[in-house]
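Asks: I'd like to go over a predicted model; first the sequence, then the structure.
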Amino acid sequence: AEATAAPDAAAEARQPAGPAAPAYDDAEREAVLKVMRERRDIRNGFRSDPIPHEVLLRVLEAAHTAPSVGHSQPWDFVVIRSADTRRAMHELAMRQRDAYAKSLPKGRAKQFKELKIEAILDTPVNIVVTADPTRGGRHTLGRHTQPQMAPYSSALAVENLWLAARAEGLGVGWVSFFDEREMVRALGLPEHLDIVAYLCVGYVDEFPDEPELMQAGWSKRRPLSWVVHEETYGRRALPGEAPHDLLAETVAQIRPLDAKALGEAWERQKRMTKPAGALGMLEIISAQLSGLSRQCPPPIPEPAAVAVFAGDHGVHAQGVTPWPQEVTAQMVANFLGGGAVCNAFATQVGAEVCVVDVGVATDLPATPGLLPRKVRAGTSDMTTGAAMTREEAKQAIEVGIETARDLVAAGN
């Protein structure tokens, strides 16, 4: 059933007698949507053809018409054509690229090695888009409580520039492999400016049908239905549709294990030089992985991710373990620091370790690799009552579903 909002008497009283402002006609609307759909972050296939001044001017004019908080217009555009300057910027980017590559797990590093991440030397024009957090003065409308509105506004100018460039047949590649302060100094920019984007601009051989990172398998496009929430976060529903139940949808998509691969896995277990059952649950898990992948032995995914979900049990109060409750937070820190057994196993197969705080009793500091998804601060003592409410249990399961699908969408 289609949901409709309750009538607002005050809103009805404000309705003017005349018609609303007209929309674009079908052809105009499709042209706007077309340029949005076909905009691409380009790194390959640039041509050396010069960009006519009038074309570049139209692109910059479009960028300059972007909306901004408090009409502050905090952006500036530094147009770079000098080969020497572009070579210097290329060297900065390569240093950061190498540093990033060293931080990646083996599976991701192998994939990253094949990616082209910039086109600084391949394009006739580079454009640096900056944000001036002081522009408009201290009383800029809308920036009093949110000073980050300056770079956010400049990001809107980047989008306008990008769409206008696509309409002109120009490719744009956004380079983010920079130390921002290092670039400010290298370009001789005023120290109070923030760099929002470094863009490589030029004509291209073609615009790919899909984003280049999708084509390379680095990531996947997330469906719209994942990101639209009705009234409250987590109540996902597209306009005109009823909210969907993530848990029920996921359960409905689970297929039976492949009987042939499952049988082959158990036969393979019998041929191994070990007593039957010596590996305990690992034997069952390995067989299940074969059934899931429909192959025996199951392939090791690459790149891969291991998700560790951390939480505290309220029953700890009954003395069921000699370890103090604080050990949970200490183990989370160990996982994040790479010192746990699961980190060692993950390293062997080149996998990334992702730690999810779904219910640790204490507050954990923000740390790279930690996903804060706390449903509650530990469970209650199950010997004195329910450990969790049914809704909390469902929410925790859905945290697992969302984590898994997000990791897959990120290319794992």
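Replies: Great, that's in hand. Numbers count the residues shown, from 1 in each chain.

Asks: can we go C-alpha only for contacts and neighbour counts from here?
Replies: OK.

Asks: For burial, what's the neighbour tally of residue 401?
Replies: Residue 401 has 14 neighbouring residues, counting by other CA atoms under 10 Å.

Asks: Residue 146 in helix, strand or coil?
Replies: When classified by DSSP: H, G, I helix; E, B strand; the rest coil, residue 146 comes out as coil.

Asks: What about it, how many residues nearby?
Replies: If you count neighbours by other CA under 10 Å, residue 146 ends up with 8.

Asks: Residue 154 versus that one, what's the distance?
Replies: To residue 154, residue 146 is 14 Å away according to CA to CA, to the nearest Å.

Asks: Tell me the spatial nearest neighbour of residue 185, not counting adjacent residues.
Replies: residue 191 (7.6 Å; CA to CA, 6 or more residues apart in numbering).

Asks: so which strand or helix has the one you found?
Replies: Using DSSP states H and E, residue 191 sits within no helix or strand.

Asks: I'd guessed it sits against residue 184; true?
Replies: Yes. Between residue 191 and residue 184 there is a contact at 6.8 Å, judged by CA atoms under 8 Å.

Asks: So between these two, which is more surrounded?
Replies: Set residue 191 next to residue 184 and count neighbours by other CA under 10 Å: residue 184 wins out with 17 against 10.

Asks: Next, that one: secondary structure please.
Replies: Taking three-state DSSP, the label given to residue 184 is helix.

Asks: Same question for the one 4 residues further on.
Replies: Under the three-state scheme (three-state DSSP), residue 188 adopts coil.

Asks: for the one 10 residues further on, same thing?
Replies: Under the three-state scheme (three-state DSSP), the conformation of residue 198 reads as strand.

Asks: Run through the helices of the stretch 101-250 of the chain in chain order.
Replies: Per DSSP state H, counting those that start in this stretch, the stretch 101-250 of the chain carries helices over the ranges 106-113, 149-167, 180-186, 212-215, 246-252.

Asks: which of these sits most buried?
Replies: Of all the helices of the stretch 101-250 of the chain, helix 149-167 carries the top mean neighbour count, a mean of 23, counting by mean count of other CA atoms under 10 Å.

Asks: In addition, the following structure is provided for comparison:
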Amino acid sequence: MPAGTFDATFRDRFAELVAWRRDVRRFRPDPLSDGLVEKLLAIAHQAPSVGNSQPWRFVLVEGTDARAGVRASFLTANAEALSDYTGDRAGTYARLKLAGLDDAPVQLAVFCDEVTGQGHGLGRRTMPEMLAYSCVCAINTLWLAARAEGIGVGWVSILDPREVTGLLDVPDGWRLVAYLCLGRPLEEHLDPELERAGWQDREGLETRILHR
């Protein structure tokens, strides 16, 4: 098969992979096999980036104190978020499982280096946010690669990014884009957890397409 050409079987399996790419919050605590995280990060590094800037910076959060600080930030932010809801919606929110911080064997912070000279500014003069979008491309690439290895990924956004940035003592000019939990899923579900928990159903694609 010529390079860059994929057959129907591969395309079908890829669609299946995307469908199974779920945001995982329930993890088995077993450690991942040696070299697997490095393999996933190498694949993520192949993601597209504006001007070939490659602005993603991966921080493996392994220290007990750092993890405890992140968990504390989550608990505070989660309590504040709960206070925004009332009635049945507040009750549903309180029952949601929103992070896998206690069990996931791997925790990974993804930063955007907003002062990188890589790429010489190409493509971001009018849209500087393209640096952060490039990091999101790397995250999505990592997510699919992890799923292909049977690894789940959960994106924890309920935390204070400035607080987490300070905890991790990263260089100036780095902005937190994502805090990820990785590990083998405790459960496997094709449908999103928030849908199963009654928070909101996933809407159809037709509601997301406009024609002009």
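Replies: Arrived safely, thanks for sending. Just so it is clear, the model here is predicted, and its values are computed rather than measured.

Asks: one step back: which one of the helices of the stretch 101-250 of the first structure lies nearest to residue 47 of the first structure?
Replies: Among the helices of the stretch 101-250 of the first structure, helix 149-167 comes nearest to residue 47 of the first structure, with 14.6 Å by CA to CA.

Asks: okay, and the closest one goes to which residues in the second structure?
Replies: Under TM-score structural alignment, helix 149-167 of the first structure corresponds to residues 130-148 of the second structure.

Asks: ok, back up a step: how much space separates the equivalent of the residue nearest to residue 185 of the first structure over in the second structure from residue 156 of the second structure?
Replies: Under the alignment (TM-score structural alignment), residue 191 of the first structure maps onto residue 172 of the second structure. Using CA to CA, we find residue 172 of the second structure at a distance of 22 Å from residue 156 of the second structure.

Asks: and what of residue 198 of the second structure?
Replies: Taking CA to CA, one finds residue 198 of the second structure at 20 Å from residue 156 of the second structure.

Asks: Name the residue in those two with the higher neighbour count.
Replies: When neighbours are counted by other CA under 10 Å, residue 198 of the second structure and residue 156 differ, and residue 156 comes out ahead with 18 against 12.

Asks: Surely that one and residue 181 touch.
Replies: Yes. Judged on CA under 8 Å, residue 156 of the second structure makes contact with residue 181 at a distance of 7.5 Å.

Asks: ok, which stretches of the second structure are strands?
Replies: Along the second structure, counting by DSSP state E, strands occupy 56-60, 106-113, 152-155, 174-183.

Asks: try the stretch 301-412 of the first structure
Replies: According to DSSP state E, counting those that start in this stretch, the stretch 301-412 of the first structure carries its strands in the segments 305-311, 352-359, 370-372.

Asks: could the ones you listed go into TSV alongside distance to residue 209 of the first structure and mean neighbour count?
Replies: Shown next, in TSV, are these (distance: least, CA to CA, whole Å; neighbours: other CA atoms under 10 Å):
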stretch	distance to residue 209 of the first structure	mean neighbour count
strand 305-311	28	19
strand 352-359	30	22
strand 370-372	33	17
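
Asks: Take these and write them to TSV, including distance to residue 49 of the first structure.
Replies: Formatted as TSV, those follow (distance: least, CA to CA, whole Å):
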stretch	distance to residue 49 of the first structure
strand 305-311	43
strand 352-359	42
strand 370-372	45
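
Asks: Name the nearest residue to the residue nearest the centre of the second structure, sequence neighbours excluded.
Replies: By CA atoms, centre = their mean, the second structure has its centre lying nearest to residue 155, at 4.0 Å. Excluding its sequence neighbours, the residue lying closest to residue 155 of the second structure (CA to CA, 6+ apart) is residue 180, at 4.7 Å.

Asks: contacting residues for that neighbour?
Replies: Residues in contact with residue 180 of the second structure, defined by CA atoms under 8 Å, 6 or more residues apart in numbering, are 107, 108, 109, 110, 153, 154, 155, 156.

Asks: Neighbour-wise, which one of these leads?
Replies: When neighbours are counted by other CA under 10 Å, residue 153 leads the contacts of residue 180 of the second structure with 29 neighbours.

Asks: what lines up against residue 116 of the first structure once you look at the second structure?
Replies: Aligned partner of residue 116 of the first structure by TM-score structural alignment: residue 97.

Asks: show me what contacts its match?
Replies: Contacts for residue 97 of the second structure (CA under 8 Å, 6+ apart) come out as residue 25.

Asks: Repeat that for residue 118 of the second structure.
Replies: Contacts of residue 118 of the second structure by CA under 8 Å, 6+ apart are 52, 53, 54, 55.

Asks: same thing but at 7 Å, please
Replies: Applying CA atoms under 7 Å, 6 or more residues apart in numbering, we find residue 118 of the second structure in contact with residue 53.

Asks: All good on my end, thank you.
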